[in-house]
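Asks: Structure of the sequence below:
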Amino acid sequence: MQQETIARPWIDQYPADIPETIEYDEHTLHHYLKKAATEVPKKSLLEFMGKEMSYQEVYDAALRFANGLQKLGVKKGDRVAIMLANTPQSVISYYGILMAGGIIVQTNPLYMERELEHQMIDSGATVMICLDLVYPKVQNVRDKTALEHVIVTRIKDYLPFPKNVIYPFIQKKNTGMDVKVDFDAHNHDFVRFIQSNRSLEMNVYIDPKEDLALLQYTGGTTGVAKGVMLTHYNLVANTTQCIRWMHKIDHGNEVILGALPFFHVYGMTVGMNFSVMDRSKLVILPKFDTTQTLKAIQKQKVTIFPGAPTMYIGLLNDKNVEKFDLSSINICISGSAPLPLEVQQQFESKTGGKLSEGFGLTEASPVTHFNLMWGKRPQGSIGLPWPDTDVSIVSAETGEQAKPGEVGELIIRGPQIMRGYWNRPEETAATLQNGWLYTGDMGYMDEEGYFYIVDRKKDMIIAGGFNIYPREIEEVLFEHPAIMEAVAIGIPDPYRGETVKAFIVLKDGAKATEEELNAFCRKQLAAYKVPRSYEFRQELPKTMVGKVLRRALQEEEKERMTS
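Replies: Prediction:
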């Protein structure tokens, strides 16, 4: 695929305020926090359950954190893991790691030990910042990894009085856990860690275009979790593209809802990094709860709501939604899963704002396409490519560029595209070819340059915005002594978009129940990956060479649901 062969009809659809190309700053991500703290120090950056922190306060805490990391021996290029829910601590840790020259490894707090162990071994992380609730899991895998230091924090640490006093009792009641940590030379209390260090300016030289900011783990096209290498420049470019695409926003005065998890690259870019770069206010929610979200939108007068379709569906179906004023919402940025038209229409009617759908993937920081906020939005389209983002549809057979309307594989090139997969040169070479990212998604472009996804070349399941890889579920099921064969597929779900169903063939004479398999999976997989249903069969449909016909099972399910 050569550059001169690429037609860009989408440029003609751009409003006058959106440029065809952007001049990107060659700065580090943390440069923007420092600049804002210098120029608007008292302006509120974070709001967390009643507590507010200014740009200066967050910057000062991040500097102290960075100094502390250097005392622990963290050097440029060292990997530091964050295993936190959305909290001020997650923002402070994120920017502090970057200031110290470290590479962030974002880790889902829902991970079970086997998932956590793989990620820590693969990344070689030497320091972990985690919540007290997940500390036992970290301890259980620690000896198998390179982790030398664990910095532990609690939700209550950044709550205002009296919530900070009450919350531990609520947490214990809800979780049944009261975790005790023995703090020593290798286990550190987050608050004391910051308080015991000075806010000295860092002097770590970082080349934004070459040096990594982040290892974001994804199953990619194979299901084996691997680290996507994203540079400071990749993330700065994608955040800049996002800000410029939202061309009618009130720069510096927006209130952004931080309900999407920051450990997911989507929430990180369109929530956290967007807020800091635009000098807007970020309202943080530690988890998505419809009641708390409605209260936050009304009280904080949220203007920008990045989310997933399941969030909008959840709010619309909350029995008390009519009691809340959501009219402050101006923009809703939807991603992670297809957005149903009726959800878009109902949410826009309820808020008076615009809800548009985009598309992206971890390997692209993550956004590559978006529908216009104030303009044409064809039904079912993922929208137009962002500025400086070349997109082509190529034939899966010949590799030649497809004509408008013809289905092929979506390939992408732009400043937001990853450097490759961490320590996986062969997979990098297969996915990145001549500067193009081969996405594995099948789609087409219409005559005007709008893109549509019709299928996935890979078998990934997207449930509630989470990427789920069948192979990982199948590997867990195969460990059960009664199972001979297992295959996991995604089936349509009106709320989550897709949900996981497992087909099981038992060994001769063996017995197992759905309840038993569910309990078995819950011990080894994050809750969102656990199959919601199981079907026991005598045999599975296969090809002549013995490969399970996953597509045949999916077609059976579709027919069953429509009949």
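Asks: from here on, contacts and neighbour counts on C-alpha atoms
Replies: OK.
Asks: Just give the closest residue to E357, not the sequence neighbours.
Replies: Nearest non-adjacent residue to E357, counting by Cα to Cα, 6 or more residues apart in numbering: S334, 4.7 Å away.
Asks: you'd agree that neighbour is up against M311?
Replies: No - with contacts counted by Cα atoms under 8 Å, S334 stays clear of M311, the gap being 9.4 Å.
Asks: for the residue nearest to E357, what are its contacts?
Replies: 306-309, 355-358 (Cα atoms under 8 Å, 6 or more residues apart in numbering).
Asks: Could you tell me how far it is located from G307?
Replies: S334 is 5 Å from G307, where distance means Cα to Cα, to the nearest Å.
Asks: Can you pull out the residues in contact with the host helix or strand of Q139?
Replies: Assigned by DSSP states H and E, Q139 belongs to helix 135-142. For helix 135-142, the external contacting residues (Cα under 8 Å, 6+ apart) are 112-113, 116-117, 152, 179.
Asks: Quick one, which of those residues are buried?
Replies: 112-113, 116-117, 152 (16 or more other Cα atoms under 10 Å).
Asks: helices or strands next to the helix or strand harbouring Q346 in the packing?
Replies: Counting by DSSP H and E, the element that carries Q346 is helix 341-351. Under the contact definition 3 or more Cα pairs under 8 Å, 6 or more residues apart in numbering; DSSP states H and E, helix 341-351 sits against helix 309-316, strand 354-360.
Asks: To compare against the first, here's the next sequence to fold:
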Amino acid sequence: MFRSTVAKAPASPLLAYFDEVLSAADVDRVSDALAVGLAEGGFTHGDRLALYTQNVPQYVVALLAAWKLGGIAVAINPMLTPREIAKLIADSTPSTFLSLRELYSEELAGTLAASSVRRVITTSALDFQTSGDTRVLPTGRIPTPAGTEDLKTLVAQHDGGVPDPVEIGTEDVAVITYTSGTTGAPKGAMNTHRNVATGGTAYRDWFRLDSGDVVLGVAPLFHVTGLSGHIAAAIAARAALVLSYRFDVGVTVDMIRRYRTTFTVGAITVFIALANSAEVTADALSSLTKIASGGAPIPAATVDRFESQFGVYVHNVYGMTETTSPALSVPMEARAPVGTETEALSVGVPVLSAEVRVVDEAGAAVPVGQLGELAVRGPQVVGGYWRNEAETAAAIRNGWLLTGDVGYVDDDGWYYLVDRKKDMIVASGYKVWPREVEDVLYSCDAVLEAGVVGLPDPYRGETVKAYVSLREGFSVQPQELIDFCRARMAAYKYPREVEIVDVIPKTATGKILRRSLRTRSES
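Replies: Model (predicted):
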């Protein structure tokens, strides 16, 4: 798909980052040079390249460089701590690790030194732009850390070089994208080249994107939405992708104005933030005529408010890491109906090649209007999880992916989400496994027992709340436990609320009754 874009429109803008614009040919040349540099260090077909950056051009360049060598990218959330990263590295065993210098630390260096990683390449967030805008960027340049190589220097050394051609199959793994497993252990969804191409094409065709469009990159690139809805969609449509390190209202509005962006897809929290900002006017967003939001059901009032302010309708999209993003979406010309079982809008109808049905515990389709688990089949569905046959067998049966989401379909073919089959929490579009938060709390000497649940939140969708009982003789304040978790977990994971209780409710077999905890919070 990328080769086709370069061949047919080499001069067309492909990446924009603050004041810098790279054409398709520029990106091809830089990724070629990086690929040659990687190959010189022994990187070859099937090797893994871990990517630990914010939304910067280097992410896209490195992704393409790995693919040109037949390699696999490992997408790592830049909010993860070295402790969390160690688990992903142990699972995916990458040989090479690319990190923003602003994210690199002595602790991370130690983690990588004790892992499969043989080569560390670092890069600056200030590269690939000359504006000096530091509103979201760290101020000043950080020297290349000891024991690492500078990406720009590596590219310069091999500028003009072209890697030896390799044969890549549609079923070869393109990216290992991590999601949470039923035990809280990381699961690496194997998004193949066919999956990624299907996801990008689905966004392109569903939202009618072409070379006249400009994609606003508000979703994280490490996330499957950023992979399919930004990178792959832009390449498929031969449209420019605008990046600005991370989401910030002021910077985002400036990028919209500067590049006249036309399409974006992101968590509903992005659009709530824009709607709540006094500096964002309808004129500022006038070019943004195609908007999609996924990650969680959207209340009708939120969409209505955004449309009344800015004159554009937010289209719901439903997908997950295992479906390489879109499986259901509201069509461009349609408006989502409100469900009868929930106040949220429908998540849409099946996109293009996707098949979706609602099934019972045995996997049989249930009647229209009846609750069941959503199952998806199609070329966007992954073949399984990296080196995890048990989780693969549990999630994918006869080609159908069991999503774990409970919902129903109405007489007109609209799908609705009602609840999650499991206890996964979705905060600002990110999935949080309660057990992982509980494990961190249990590492505190004062904690006897902990139960974590997700509670409704008007901005984040859900927020993480922990109930904690204390060991005898210990005294600790809720804020201390919040701070304890915050120091050990990604920002979206740590509990925003902690309530100390005498006893955590459990079943007769000792399992925590999260349902009782949620009921307690709602009463």
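Asks: ok, back up a step: the residue nearest to E357 of the first structure matches what in the second structure?
Replies: Under the alignment (TM-score structural alignment), S334 of the first structure pairs with S293 of the second structure.
Asks: ok so, going back, now, the most widely separated pair of the contacts of helix 135-142 of the first structure?
Replies: Using Cα to Cα, those reach their maximum pairwise distance at E117 and V179, which is 20.4 Å.
Asks: Can you give me the distance of the residue positioned nearest the centre of the second structure to T324 of the second structure?
Replies: In the second structure, the centroid-proximal residue (Cα atoms, centre = their mean) is H223; its distance is 1.9 Å. According to Cα to Cα, H223 of the second structure stands 10 Å off from T324 of the second structure.
Asks: can you check F271 of the second structure too?
Replies: Distance from F271 of the second structure to T324 of the second structure, counting by Cα to Cα: 22 Å.
Asks: Between the two, tell me which one has more neighbours.
Replies: Using other Cα atoms under 10 Å, the more surrounded residue of F271 of the second structure and T324 is T324, with 30 against 21.
Asks: still on that earlier bit, how about CSV for the contacts of S334 of the first structure, with distance to S533 of the first structure added?
Replies: Putting these into CSV (distance: Cα to Cα, whole Å) gives the following:
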residue, distance to S533 of the first structure
P306, 30
G307, 27
A308, 23
P309, 22
L355, 32
S356, 32
E357, 29
G358, 30
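Asks: Start and end of stretch 248-266 of the second structure, how far apart?
Replies: Rule used - Cα to Cα; the end-to-end distance of stretch 248-266 of the second structure is 13 Å.
Asks: quick one: stretch 258-276 of the first structure aligns where in the second structure?
Replies: Counting by TM-score structural alignment, stretch 258-276 of the first structure sits on residues 217-235 of the second structure.
Asks: end to end, how far does the matching stretch reach?
Replies: End-to-end distance (Cα to Cα), stretch 217-235 of the second structure: 13 Å.
Asks: Over to stretch 389-407 of the second structure?
Replies: With Cα to Cα as the measure, the first residue of stretch 389-407 of the second structure is 27 Å from its last.
Asks: Then stretch 424-435 of the second structure?
Replies: End to end - Cα to Cα - stretch 424-435 of the second structure spans 9 Å.
Asks: Where in the first structure does that stretch fall?
Replies: Residue span in the first structure matched to stretch 424-435 of the second structure, by TM-score structural alignment: 460-471.
Asks: biggest helix in the second structure, by residue count?
Replies: Longest among the helix segments of the second structure by residue count, using DSSP state H, is helix 24-40.
Asks: what range in the first structure does the next helix or strand after that helix sit on?
Replies: Reading on from helix 24-40 of the second structure to the C-terminus, the next helix or strand found by DSSP H and E is strand 48-52. The alignment of strand 48-52 of the second structure onto the first structure (TM-score structural alignment) spans residues 79-83.
Asks: Same check on stretch 306-320 of the second structure?
Replies: So stretch 306-320 of the second structure sits over residues 347-361 in the first structure, by TM-score structural alignment.
Asks: Identify the residues contacting that stretch?
Replies: Outside of stretch 347-361 of the first structure, the residues within contact range by Cα under 8 Å, 6+ apart are 312, 316, 326-336, 338-339, 344, 366-374, 377, 382-383.
Asks: what separates it from the chain centre, distance-wise?
Replies: 18 Å (Cα atoms, centre = their mean, to the nearest Å).
Asks: That one spans what distance, first to last residue?
Replies: Across stretch 347-361 of the first structure, first to last residue, Cα to Cα, it's 25 Å.
Asks: do stretch 425-438 of the first structure as well
Replies: End to end - Cα to Cα - stretch 425-438 of the first structure spans 15 Å.
Asks: what does stretch 348-361 of the first structure give?
Replies: From start residue to end residue, stretch 348-361 of the first structure stretches across 26 Å - Cα to Cα.
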